[in-house]
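Participant: Okay, structure incoming, though there's no sequence with it:
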């Protein structure tokens, strides 16, 4: 092995390796039309279970790892203040462009002591199950409204949802997260004016995730000079920030004008955050709204699609749901949602096969040796778990949707196999101190959506297999024209 400074490369063909890897990234390179996931998989095939992506245009070198044992080594040594890089454009925007709003960069971009102080402040609000349970009735009622909307927009003869159903789903996820983060309903179901702030916001969020890939994951010269994509990112972030700040400010005024203050036990997420610090509330609520649109709708799409493709599993789930929802319009409650093992197994299995994200970013917390390579402390690493999650060497029929493999009270061979696989193989919400802080709220939204949909409709998919494409997160690459037929009872 040849070591150059703090980098690591193979001794055979070092120069050719770097040149070829560099060249394929540009618009005229061989991967110019390939999805990012396909590119990384091809590199894996060519260079192995660990390889270096050379830094360029003021970006550092990055190691990509594909082995769960390496994931564990990195997570176990990240320290009490893990560093998660990868959002340089957002850091620039919040620190340089809009410090008037962002006294803190928030959990996504702060590091070290600043990150720890912010996380410590919001953890008691964001991570407590009892606070999440307060939102079950509201999200349940909203899902009932959305199902009425779905019946209205489906084709009356084919029962197929319209070509623009992904837009409808994005509106649902925006409205749902605003119920939680902003204490309000936006009222955006139905035909949305293309000139409205809500339509502009949803479009901006979509552009945001695409531009993150272009500017922060792929080679870009924006740190050298402001490219067109960089200027568009600054515009998009302005749209997102102004929308979120406006609604946070309105929510704060609304809460301050309340004459009957609720008990602390019944206070909303936003009320509790404002009580901690109004500035913290603004940043946290903004991040919740931004992170809660495309991510949740993509997760829901993954689960619904897998159930549509596997009607036998869908019926097993429906039978479980009938026990707690005897009527189609029976409400979900924190109590009856406490025992839904098959629902959670279906969601977990869908997230394994079609995940929302391909992996996680970290900086190594200490010097490591991975697969014979020396990885110095502070090296940026991308843990590519999406590939290990569908590895036949780890899971039998790895690409097949089999929720039963996650049922803990079963002693089937698949269940035993899953228990023996390293938990670091599959971490949909990350690991350790920097795991997703919105996990419990995301799970609530997904569980309510899937439960009410399956209890009320037979879901079918008669079109070619749905593909996903990578735009920082994985999003559907095709029209979501599911068929939904009414369940008798």
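Facilitator: Happy to help now that I have it. Everything numeric here is computed off the predicted structure, so don't read it as measured data.
Participant: switch to C-alpha atoms for all contacts and neighbour counts from now on
Facilitator: Fine.
Participant: start to end distance for stretch 371-391?
Facilitator: 19 Å (C-alpha to C-alpha, to the nearest Å).
Participant: Next up, the contacts around the residue nearest to residue 341 when sequence neighbours are not counted.
Facilitator: Excluding the flanking residues, the one nearest residue 341 by C-alpha to C-alpha, 6 or more residues apart in numbering is residue 407, at 6.9 Å. Going by C-alpha atoms under 8 Å, 6 or more residues apart in numbering, residue 407 touches 341-342, 345, 415.
Participant: separation between residue 407 and residue 344?
Facilitator: 9 Å.
Participant: What residues of the strand or helix carrying residue 46 count as buried?
Facilitator: Element membership for residue 46 (DSSP states H and E) is helix 36-47. By neighbour count with 16 or more other C-alpha atoms under 10 Å, helix 36-47 contains the buried residues 36-37, 39-41, 43-44.
Participant: next helix or strand past it?
Facilitator: strand 50-53.
Participant: C-terminal to that next one, which secondary structure element comes first?
Facilitator: With DSSP H and E, the next secondary element past strand 50-53 is strand 62-65.
Participant: Pull the residues that contact that following strand.
Facilitator: With C-alpha under 8 Å, 6+ apart as the criterion, strand 62-65 contacts 49-55, 71, 379-384.
Participant: okay if I get these as CSV plus neighbour count and distance to residue 481?
Facilitator: Putting the contacts of strand 62-65 into CSV (neighbours: other C-alpha atoms under 10 Å; distance: C-alpha to C-alpha, whole Å) gives the following:
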residue, neighbour count, distance to residue 481
49, 16, 37
50, 22, 39
51, 20, 39
52, 21, 40
53, 20, 38
54, 17, 41
55, 13, 41
71, 20, 37
379, 20, 43
380, 24, 40
381, 25, 38
382, 23, 34
383, 24, 33
384, 24, 30
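Participant: for residue 266, what are its contacts?
Facilitator: Counted by C-alpha under 8 Å, 6+ apart, residue 266 has contacts residue 134.
Participant: and with 10 Å instead?
Facilitator: Residue 266 makes contact with 130-131, 134, 272, according to C-alpha atoms under 10 Å, 6 or more residues apart in numbering.
Participant: Quickly name whichever of these is closest to residue 361.
Facilitator: residue 131 (28.9 Å; C-alpha to C-alpha).
Participant: Helix or strand next in line after the helix or strand containing residue 303, which one?
Facilitator: Taking DSSP H and E as the criterion, residue 303 maps to helix 294-309. Using DSSP H and E, the helix or strand that follows helix 294-309 in sequence is helix 311-324.
Participant: Use this one as the comparison:
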């Protein structure tokens, strides 16, 4: 997640063993040769790209009209339904071409093909995403980010250099594990807040997702900034730093879907949504820098040791506070919406499936005989069914319903010649809900994921395809905050379901694209306190 200054990268390379650098160079060369061979084979045997099935476009305007208001029938905020329609109408490989100002899209509804594409992935994969954030980092605030733009909305050499700088720190299991205790404390504070939020009918407010945003912000803030932000207080003053952070994140999420999913008029003129979007990012960045600068002063002269925080390790490795700041910004931008929605969806699925909730409760009683005991690493290891519940939820309702790659070389995909520059889309939401990969996909069956009890799952007889459900993506662009996200979710969920029986009495919860896949129905969960 972070681009390095030249001396930092040179120092790291100098410390790396010669054989390791040589092996990396050979590996990159072999990947390039394989891609060239694939391209050559494709040109001889595969069908032309124009023969890929898909919706036919009109002269001049192509398929762009389908996304227009009134006359079009592709509502981008219903992208989940569009993906299902494409799959049902055209099959496993679908081309949507003729999009004005945008490369052709190739939707791949086949887990084997998704695996093939990931396995042949280039050394520096290009993921088409968030042009608004790319513009913010590379154009509007280039004076701040410079050569350290991070990993979100960034591609190529700068992305690679930045990720190399931080991934060896962020992806270490030992680093993630040391945050279990502070995340447990934050979860305890949020449980106190839940008690205050329940009404006389023991129901949470319809706007409970906003409260989950505060919990997620406090959690990832502790990880990324090495300090508590104070977002869970019962009475936060409007002018306080905490409220300004909350308001900035709220402004970002409210406007990102407008600038990303609707007509990009912001490229031509500063629209009201664009101005709010930029103001939110500026405020958030400035407040983060205040925290980072305070951390740098606090850690001045300290050397990395076994218990060093994530921030300490990045600062020690790079010597550049701006790299640490950019890492924190990226973690916060992608680590709030995702964990909040994942937790809300898991509450929903377990409320709708009380028999599964009963199984989970029995597991939690065994792992946590005392409901007030801390959720430690050893306790978390005693909760395989809880982990399976989260995995099954993210299969049915992935927060990111699809991602993809912009091909940097010609490729053969599904028997077709696919030219360089095509945006290949991996529609995870559809893939993980196809009976071919998940029998009885509409049923909530956490047992699918229990490795030691395949015989207990009523539908799965074999191994789950590893590329049919990828909530955190895969490969070189896999989510850097994956371990932290799972710890956050498992800790808070264990506390909620150990203390409460969760119900929901307002019908099905509906989802929308925002641009993540979020519930739009009121989250008025009823929490009934357990007797033991």
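Facilitator: Here it is on my side, so go on. These numbers come from a predicted model, not from an experiment.
Participant: just the buried members of the contacts of residue 266 of the first structure?
Facilitator: Buried, going by 16+ other C-alpha under 10 Å: 131, 134, 272, out of these.
Participant: How far off centre is stretch 305-320 of the second structure?
Facilitator: 24 Å (C-alpha atoms, centre = their mean, to the nearest Å).
Participant: Equivalent analysis for stretch 180-196 of the second structure, please.
Facilitator: Worked out by C-alpha atoms, centre = their mean, stretch 180-196 of the second structure lies 23 Å from the chain centre.
Participant: Okay, buried residues for that stretch please.
Facilitator: Neighbour-count burial for stretch 180-196 of the second structure flags 180, 183-188, 190-191, 193-194 (criterion: 16+ other C-alpha under 10 Å).
Participant: Nearest to residue 218 of the second structure, out of the residues you listed: which one, please.
Facilitator: Of those, the one sitting nearest to residue 218 of the second structure (C-alpha to C-alpha) turns out to be residue 186, at 7.3 Å.
Participant: residue in the first structure matching residue 399 of the second structure?
Facilitator: If you follow residue 399 of the second structure across to the first structure using TM-score structural alignment, you land on residue 356.
Participant: Sorry, wrong one. I was asking about residue 471 of the second structure.
Facilitator: With TM-score structural alignment as the criterion, residue 471 of the second structure matches residue 428.
Participant: what range in the second structure matches stretch 379-396 of the first structure?
Facilitator: Stretch 379-396 of the first structure maps onto residues 422-439 of the second structure, going by TM-score structural alignment.
Participant: I meant stretch 327-341 of the first structure, not that one.
Facilitator: With TM-score structural alignment as the criterion, stretch 327-341 of the first structure aligns to 370-384.
Participant: before we move on, what about stretch 301-309 of the first structure?
Facilitator: So stretch 301-309 of the first structure sits over residues 344-352 in the second structure, by TM-score structural alignment.
Participant: After superposing, tell me the mean distance of the matching stretch to the first structure.
Facilitator: Average distance, stretch 344-352 of the second structure versus aligned residues of the first structure after superposition (mean C-alpha distance after the TM-score superposition for the first structure): 1.0 Å.
Participant: And the closest residue in space to residue 365 of the first structure that isn't next to it in sequence, how close does it get to residue 71 of the first structure?
Facilitator: Spatial nearest neighbour of residue 365 of the first structure, chain neighbours left out: residue 78 (4.2 Å); criterion: C-alpha to C-alpha, 6+ apart. Per C-alpha to C-alpha, residue 78 of the first structure is found 11 Å from residue 71 of the first structure.
Participant: Now do the contacts for residue 131 of the second structure.
Facilitator: 137, 153-154, 259-260, 264, 267.
Participant: Name only those of these that count as buried.
Facilitator: Applying 16+ other C-alpha under 10 Å to the contacts of residue 131 of the second structure, the neighbour count classes 137, 153-154, 259-260 as buried.
Participant: Can I get the residues you listed in TSV including distance to residue 480 of the second structure?
Facilitator: Below are these laid out as TSV (distance: C-alpha to C-alpha, whole Å):
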residue	distance to residue 480 of the second structure
137	19
153	14
154	14
259	25
260	23
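Participant: Would you state the strands of the stretch 401-532 of the second structure in chain order?
Facilitator: Remark: strands assigned in the stretch 401-532 of the second structure by DSSP state E, counting those that start in this stretch are 403-406, 411-413, 416-418, 423-426, 500-503, 511-513, 517-519, 526-529.
Participant: looking at those, which is closest to residue 229 of the second structure?
Facilitator: That would be, of the strands of the stretch 401-532 of the second structure and by C-alpha to C-alpha, strand 517-519, which comes in at 24.6 Å.
Participant: In the first structure, what range does the closest one match?
Facilitator: Using TM-score structural alignment, strand 517-519 of the second structure lines up with residues 474-476 of the first structure.
Participant: mean deviation of that stretch from the second structure?
Facilitator: Compared with the second structure, stretch 474-476 of the first structure is 1.3 Å away on average (mean C-alpha distance after the TM-score superposition for the first structure).
Participant: May I ask you to name the longest helix in the first structure?
Facilitator: Scanning the first structure for the longest helix, with DSSP state H as the assignment, gives helix 228-256.
Participant: And the contacts of the helix or strand just after it?
Facilitator: On the C-terminal side of helix 228-256 of the first structure, the closest following helix or strand by DSSP H and E is helix 269-276. For helix 269-276 of the first structure, the external contacting residues (C-alpha under 10 Å, 6+ apart) are 121-122, 124-126, 131-132, 134-135, 179-183, 248, 251-252, 255-256, 262, 264-268, 277-282, 284-285.
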